[in-house]
Structure formats: structure tokens, C-alpha cells
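Participant: After the sequence you'll find the predicted model.
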Amino acid sequence: MARLSHFAPVLLALPLLLAGCDQISGLFGKKSENPAAAMMGRVTRVTTVEMKPHRVDIERELTGRTVSYRWAEVRPEVNGILRERCFTEGTYVKAGDVLYRIEPDVYRAALDNARANLASAEANLSVTKLREKRIASMYKSKSVSQQDYDDIKAALQQANAAVKAAKAAVRTAEINLERTEVKAPISGFITKSNFTVGNLLSVSQMQALATIHQTDPIYVELSQSSDDLYSLQKQLGKHGKVKDSDPSRIKATLTMHDGSFYPAVGHLNFTGVDVNQSTNTILLRAEFPNPDRQLLPGLFVRTKVILGEDPNGILAPQKAVLRDARGSTYVYLIDKAGKAERRFIKVSHAIGNDWYVTDGLKLGEKIILNGVNNVRAGAPVQEISHEEAKKAFEGK
């Protein structure tokens, strides 16, 4: 209690001091206002930009991998010992080139046997034809019975059938002998050989002898989200604002894994007809010329596909587009009362220093450009020209 008594005069004088401060501040104007209220009352000078129509390509950047235009596994069609490899691994081979030779002795012997059987059948046919002529003559003179005549006719038919079967056996043996030379089914670059001379080859073996890849042109297989494709189709629909491009001229460009651009332009040539249920994506395929073999099968690439165009596209300068804490994009406009209006928009991709706006803005509307970081929704703003803003900046 003794200590509090020392501060009693000061506590008694505090109201008088506060009152005096209010009187002094009244001499210089009104009492200090709330900072937020002061900010709302201050007019911010800004410049605006009008939304004008631009022709904008509707594009998507998708990831994918390169795939051979055509590829074929080289496989044996007969069993036998591999006697010779006739190509250099990794080189270009033409369709019909001999790649491997399988030991042919067994198949050559089978062909000789088939030819011998054919000769025997043809000889038997000749004899049967002569017998048939004699018996037919005797049958007319009633020297033989009907049964004898029917038997010789049946024998003649059997002899003809035997000759045909022998010819088929000869052709089969010829085919098997030809297949001892394993030929290239397509033209392209061949991989390393999986078998060496002396290996036993089998028609039913699991592993191919080698693989041939045709890489000019080359395919790029892409995956696109089915949800994104549905949204894009709405844009490209007859009642949408986007003008659909000719499907035969849907162009595509490639970006390599190191960020460099592939010099040749390709085009989209296939769109999947079903959705992958595990990934919810649709397969797209683009085709690119590849004369110098710069693209090899299996490369990871990024592909930009131009799927259409918007003749009245809206481009908003990137500096005028802001994001909130949730990542939503918005811009500021000036309402009829001269106050800043926040408008949420949707953007697709960047074009130079602008964002392509797909929803939220209309042609002819003006958005705040310079000074946008100093305005708040509902705060008063004053539009000035770009020349006035430039002079004000230079004056500082």
C-alpha cells in the first residue's frame, strides 16, 4: 500500500494528459482514423488495358515416348542349327535380305524324296490311263463287266489324286528349304543378334533372333487426361467460341529431354477410342519425319499439339493477373462506382507475356494493369492514361 501511494498523483493526472492530447490534435484536424479505413478512403491512380480479340492456337503439351513406325521380330520358321549370320548388327537392312542361314541338308533331302514320290505317282498315272483306255474299249464290246470298268475309273481318279498330293509335298519341301534362309520381313535398322552360329533354332522358341525397326517416319505415343479432352471438346464444339481446325492439319512439335527443340514439325494421326481405366487417360499418336535418325525408339519427349484455334481469344497481361492463397487467378476491374472489383478468371497457358483467358472476362472489358498491386476490392481507384502514368514515374 505504501508503494502504490507513490504512484497515486501520476494515475490521477493521466486522464488530464489524454484529454490534453485530444485538444492538441484537434488543432491540426480530425482525430486519427483507423488505418484500414484510411486506406479505403485513399484513391489509387491506375492504368487499364482493354480486352481485344486475338487469334489464339488451342494447344496442349503432353508427355510421351517415341515408337517405331513399324517393327518386326525376326524368327525362324523351321528347326535347325544356325549355320551363318549374314548381316552387320545395327545397320540398315532391306526387306527380302538374307539375315540368317539354317543348316539345309535335311530339308534338301526331304525335297529330293518328295520329287521322287511325285515321279512315281506320275508314272503310275500314265500306266493307269493306258489301262483305262483298253478297258473302256473292251467295255464297249461287252468283253469286260461293268464292275471292271468302274474299278479302273476309280483307280484313275486315285492316280490323279496321288499326283496332286505328291506335287503339294514337293512344294512344301521347297518352302521349308527356302525358309532355311531367314529373310528380313521389312526394311529398317536391325538390332544385335540374340543367337550365334551353332545355336539350335526352333519354330516355337520364345526369343526372337533380332528385331528390325523402321524409324522414318517415327511415332510419338501420348497420354491425355479424359477430363481435359472433354473440356477441350466443349471448346471445340459447334456451339463454342473456338473454331475447330482441319483434323488433317493438326500440327505437333517436339521438345527433347534436354529442353532442345526438334526441328521438324509433325502431325496428329490417331486418337484413341477408349479410356484407360487405371490412368483415366486416352492414347494419342503423332507422326514426325526422322530422316537423320535423331529420334530413336523409346525416347522421353514433350509434345505440343495444336488442336484448334480461337479467333476471338482474350489475352491478359501477366502482370495484371494475380493469385490468391488457394492459387486461384483473378484480376481487378473498375466498377461503375469507380471502385476496384475483383474478378476470378480461368487461364490456359502463357503466350509471350500474356495469359490466354478461357473464362471470366469478355471482350471490351478493361482490367487494371499498372498499380494493380496497390488496390483492394472495393477501394476507390482513378483511371489515368499511360502517358500520365509515365510522366508521374519520371517525375519521381
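Facilitator: Okay, I see it.
Participant: Please make it C-alpha for all contacts and neighbour counts, starting now.
Facilitator: Fine.
Participant: Centroid-nearest residue for this protein?
Facilitator: L222 (1.9 Å; CA atoms, centre = their mean).
Participant: Could you find the closest non-adjacent residue to it?
Facilitator: G64 (4.4 Å; CA to CA, 6 or more residues apart in numbering).
Participant: residue contacts, that neighbour?
Facilitator: Residues in contact with G64 (CA atoms under 8 Å, 6 or more residues apart in numbering) are 220-223, 300-303.
Participant: With D359 instead?
Facilitator: Contacts of D359 by CA under 8 Å, 6+ apart are 345-347.
Participant: at 10 Å instead, please
Facilitator: Applying CA atoms under 10 Å, 6 or more residues apart in numbering, we find D359 in contact with 314, 344-348.
Participant: In strands, which of those appear?
Facilitator: Judged by DSSP state E, the contacts of D359 include 314, 344, 346-348 as members of strands.
Participant: Can you select the buried ones from these in PyMOL?
Facilitator: What follows is the PyMOL syntax selecting those of the ones in strands among the contacts of D359 that are buried according to 16 or more other CA atoms under 10 Å:
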select buried, resi 314+344+347
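Participant: and which of the ones in strands among the contacts of D359 is nearest V170?
Facilitator: S348 (69.0 Å; CA to CA).
Participant: quick one: the closest one and D57 touch, right?
Facilitator: No: S348 lies out of contact with D57 (CA atoms under 10 Å); the separation is 11.1 Å.
Participant: Need the overlap of contacts for these two.
Facilitator: With CA under 10 Å, 6+ apart, S348 and D57 have common neighbours Y356.
Participant: which two from the contacts of D359 end up farthest apart in space?
Facilitator: Those two in the contacts of D359 that are separated most widely, counting by CA to CA, are I314 and F344, at 14.5 Å.
Participant: is it true that P291 touches P263?
Facilitator: No: counting by CA under 10 Å, P291 does not reach P263; the two are 11.6 Å apart.
Participant: take the one below as the second:
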Amino acid sequence: MRSCLKFAGVAALAIMVAACSEQSDGDKQQAGAQQQSQATPVNVVTVNAQSVGLIEEMPGRTVAFRKADIRPQVDGIIKERNFTEGAFVEAGQQLYMIDQDVYLAKVDAAQAELSRQRANLDQAVKNRKRYDPLVKSQAVSRQTYDDAVSQEAQGKAAVASARAELEQARINLAYTTVTAPISGQISSSDYSEGALVTANQADKLTTITQLDPIYVDVTQAGGRLLELKHAVKTGRVQGIDADNIEVSLIIDATGEEYPHKGKLEFSDVTVNETTGTVRLRASFPNPDGTLLPGMFVRGQVRQGRLDSAFMVPQKAVMRRPDGSAYVFVAADGKVVSKDVEIERSKGQDWLVSDGLSDGDQVIVSNIQKIAPDADVAPEPVEEANADKAKADTAEKAAE
């Protein structure tokens, strides 16, 4: 009887030990599950260093390569208009003809005056030569000889003056033919045949605009220009040739990229006091006349490349009250805060030049729910997007 009781006690003790062991394992599993459930799920983007081309997008407007307002240089009545409005004209092509009768008469009068003065000069020269031997033998007075020399000099001056008058008359006659000073597209004519025009009048006859090539003036913040020059000087920015900077163009009206590339010509040496910007001018080929003066465009200026840079989504970057930027990085299931240096924006990303390392997992979601040293369960954005797509597909199939 005692043996039976002893065996029953041992069996009960064994059952109690087993139960306690099972309870301990259960408590451990429950604690692990609870700890795992406390880790905040976050999406991460793995960043790697790369060389990034620096492209600055700047607002701008197109400007004519050359523009010439045509005005008359002599008075008269317009006899002919020798061009089609809106057509292309070549440099030197005749545009207008002003009545020439008055100017032809002035040329003839100037020619006659030149002939008269030449005749007077010939007579003065002959007199002076006649007196040369006589003055030596004192057959004539010195005063008479000096008068002859003076008359010869006056004759030469009169001939030169008459020649200048003739040249001026010929120039005025040539001005009656109004020609194109440059090649380009000509506008409408503000004057027609029979209209009276005056020399150097304020109103123009027409305008010629050269459209190929064409200028594009863009503006850049003065501070950005200084930063770029400093970066190039220190070697942080590579691959920029100041004499051959390529520019692309986006047309605001259509949002399309202009098919031809341009070249930066120069930048102003002063900063606009009102806007704090510097004007940059680029020239673009315009063979089809697509670009017209005054169009709004966006210039994309290539400003070299930045080596060992990181592309970080903008939503992942936060700023402190002092303006310094930082990001949260997932490392071994913990949140780590890293200060970063931002160069500029590039699409939906920030271009970070310092503060990150290859392979860092930058947190891009649930940032408001975490803090440094917090537990997180990172999931790459690609996998998260794939899971979401599968869920959406299953939901649509269920419907």
C-alpha cells in the first residue's frame, strides 16, 4: 500500500515539473512574439554611392540673335517696296526705293562744282609756276609770288571740299535705296508707296529679326553660381568645361524638350539687385523657326558631375529648427539618425553628398512613429510594392 502511494507521489511530481517546463517555454515564446510585435514596420531604400550629373533647371525666355529696325537716312517719297511681308530676306537685299530725282541733281551739281574748283586750281598752279623763275630774278615782287602760292593752296582746299561734297551727294543717293543690314525674317511694313519719310525718323519702316541661331536668357540665383564655382575650384564637382557647357531646353507651352542642344555663351558680371539672380545666355540652332522671340522656356544647364553621391527620396529627409538635414537608417533592427549634406533636388530625390555610406537602408515610411534606437522591422520598398500589388489583385478577384 505504501509502495503504491510512493509511486503516485513521484508521478504527480513529474507531471508538475513537465507542466512548469511547458509554461516556461510558452512564456518565452509569448515574450518573443510580444517583442517582435513591438518593432515598427518600415519601408527602406538601400542607397549606394554613384556619379550624378548636375543639371540646373532655370526659367528663361528666348531672345532674337539679331534685330534691326529699318529707318530712312534721307528725306523723300517712297517709290517702291521690294519685299514680301513675313518673308526671309538676305543681307543687302533692296527693301525700299526713295525718290532719287533730287539726289541725282545734287550729285550733278556737286560734280560740276568739283570740275570748277579743279579748273581754278589748275590756273593757280600755272600762275605759281610762272612766278617761280621771276621771283628769283626779282622781276616780280615777293608779295605777288606769295599771293600766287596762297591761291594755289586755296585751290587745293576748294577741290578737296568739292570732292567731299560730291561724295556726300553720292552717299545720299545710295541711301535712297534702303537695303537689309542683316539676314532674317522681315515683319510687316509700316509705310507703303507714296508715303513721305524723313532722315532718322523715330518711326521705323519695318523690322528684320534673325532667328537662326537664337538666344535663350535664363536666370540663376547668384548664390548658386558662387557655390558652383567654389565646388569646381575645390574639385568636388568634376567634368565641367567652362568653355563648352551644354544646355537643353524645355518649351513651357508644350512641355516637350527642344530637339537641338545649345551652348552657354556668357554670364552677366552683375547680380540683379531686385531678384538676386544672374543672367546666363545660351545660343541654340533654330533651323525650323520653332523658337520665336519672347517665348517662355526652361533651360537645363549641365554643370558637371558629383562623384560619390547618394540619391535619397525627399520624403525620407527631415530638418531640424536650425535647418540641418538628417535621415533615419535601419541598422540591425534599430533606428539610427544620420546627419546629411544636401546638394540640390533631382526629380523626387535629394542629392546627398555627405553623411551616408554604401548599403545604408534609409527609412521612407512611418517616420513619425519612430525615434533613434527604436525597434523596427525593415522591408525594402520593392517588396512592399509587390505585396501591395498582390493584395490589390486578390481584392479585385474577390470582387
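Facilitator: Everything's here; your move. Please read all numbers here as calculations on a predicted model, not as lab measurements.
Participant: What is the burial count for A162 of the second structure?
Facilitator: Residue neighbour count, defined by other CA atoms under 10 Å, stands at 21 for A162 of the second structure.
Participant: so where does K142 of the first structure fall, helix or strand?
Facilitator: K142 of the first structure belongs to no helix or strand when elements are defined using DSSP states H and E.
Participant: what residue of the second structure takes the place of it?
Facilitator: K142 of the first structure maps onto Q138 of the second structure when the alignment is built from TM-score structural alignment.
Participant: Mind putting the contacts of D359 of the first structure into JSON lines with distance to A184 of the first structure?
Facilitator: What follows is these, written out as JSON lines (distance: CA to CA, whole Å):
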{"residue": "I314", "distance to A184 of the first structure": "55"}
{"residue": "F344", "distance to A184 of the first structure": "61"}
{"residue": "I345", "distance to A184 of the first structure": "58"}
{"residue": "K346", "distance to A184 of the first structure": "54"}
{"residue": "V347", "distance to A184 of the first structure": "52"}
{"residue": "S348", "distance to A184 of the first structure": "48"}
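Participant: Looking at the residues you listed, which is nearest I175 of the first structure?
Facilitator: S348 (61.1 Å).
Participant: how about the residue nearest to the centre of the first structure, what's its partner in the second structure?
Facilitator: That one, L222 of the first structure, aligns with V218 by TM-score structural alignment.
Participant: List the contacts of that match.
Facilitator: Counting by CA under 10 Å, 6+ apart, V218 of the second structure touches 57-62, 267, 277-282, 296-301.
Participant: ranges for the strands of the stretch 151-300 of the second structure?
Facilitator: Assigned by DSSP state E, counting those that start in this stretch, the stretch 151-300 of the second structure shows strands spanning 177-179, 184-186, 196-197, 206-221, 237-238, 246-251, 262-267, 277-284, 296-313.
Participant: Redo those as a markdown table? Include distance to D75 of the second structure.
Facilitator: Converted to a markdown table, the strands of the stretch 151-300 of the second structure look like this (distance: least, CA to CA, whole Å):
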| stretch | distance to D75 of the second structure |
| --- | --- |
| strand 177-179 | 12 |
| strand 184-186 | 23 |
| strand 196-197 | 6 |
| strand 206-221 | 17 |
| strand 237-238 | 61 |
| strand 246-251 | 45 |
| strand 262-267 | 41 |
| strand 277-284 | 38 |
| strand 296-313 | 40 |
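Participant: just so I know, which of those strands lies nearest N385 of the second structure?
Facilitator: strand 296-313 (15.6 Å).
Participant: ok and the closest one relative to strand 277-284, angle-wise?
Facilitator: For strand 296-313 of the second structure against strand 277-284, the angle by axes from the mean of the first three to the mean of the last three CA atoms, to 10 degrees is 110 degrees.
Participant: Strand 296-313 of the second structure vs the first structure, average distance?
Facilitator: In the superposition against the first structure, strand 296-313 of the second structure averages 1.5 Å from its aligned positions (mean CA distance after the TM-score superposition for the first structure).
Participant: Ok, stretch 161-168 of the second structure next?
Facilitator: Stretch 161-168 of the second structure sits 0.8 Å off on average (mean CA distance after the TM-score superposition for the first structure).
Participant: Name the residues of that stretch that are buried.
Facilitator: Buried residues in stretch 161-168 of the second structure (16+ other CA under 10 Å): 162-163, 165-166.
Participant: how far does the helix or strand containing K6 of the second structure sit from the chain's center?
Facilitator: K6 of the second structure belongs to helix 2-38 when assigned by DSSP H and E. Chain-centre distance of helix 2-38 of the second structure: 79 Å, with CA atoms, centre = their mean, to the nearest Å.
Participant: ok, now stretch 226-244 of the second structure?
Facilitator: For stretch 226-244 of the second structure, the distance to the chain centre is 17 Å (CA atoms, centre = their mean).
Participant: Quick check: end-to-end length of that stretch?
Facilitator: Stretch 226-244 of the second structure has its terminal residues 19 Å apart, counting by CA to CA, to the nearest Å.
Participant: ok, now stretch 351-365 of the second structure?
Facilitator: 19 Å.
Participant: same check, this time on stretch 338-349 of the first structure
Facilitator: So stretch 338-349 of the first structure: terminal residues 31 Å apart, CA to CA.
Participant: again, but for stretch 62-79 of the second structure
Facilitator: End to end - CA to CA - stretch 62-79 of the second structure spans 36 Å.
Participant: Where in the first structure does it fall?
Facilitator: Under TM-score structural alignment, the match for stretch 62-79 of the second structure is residues 66-83.
Participant: counterpart of A184 of the first structure in the second structure?
Facilitator: In the second structure, A184 of the first structure lands on A180 (TM-score structural alignment).
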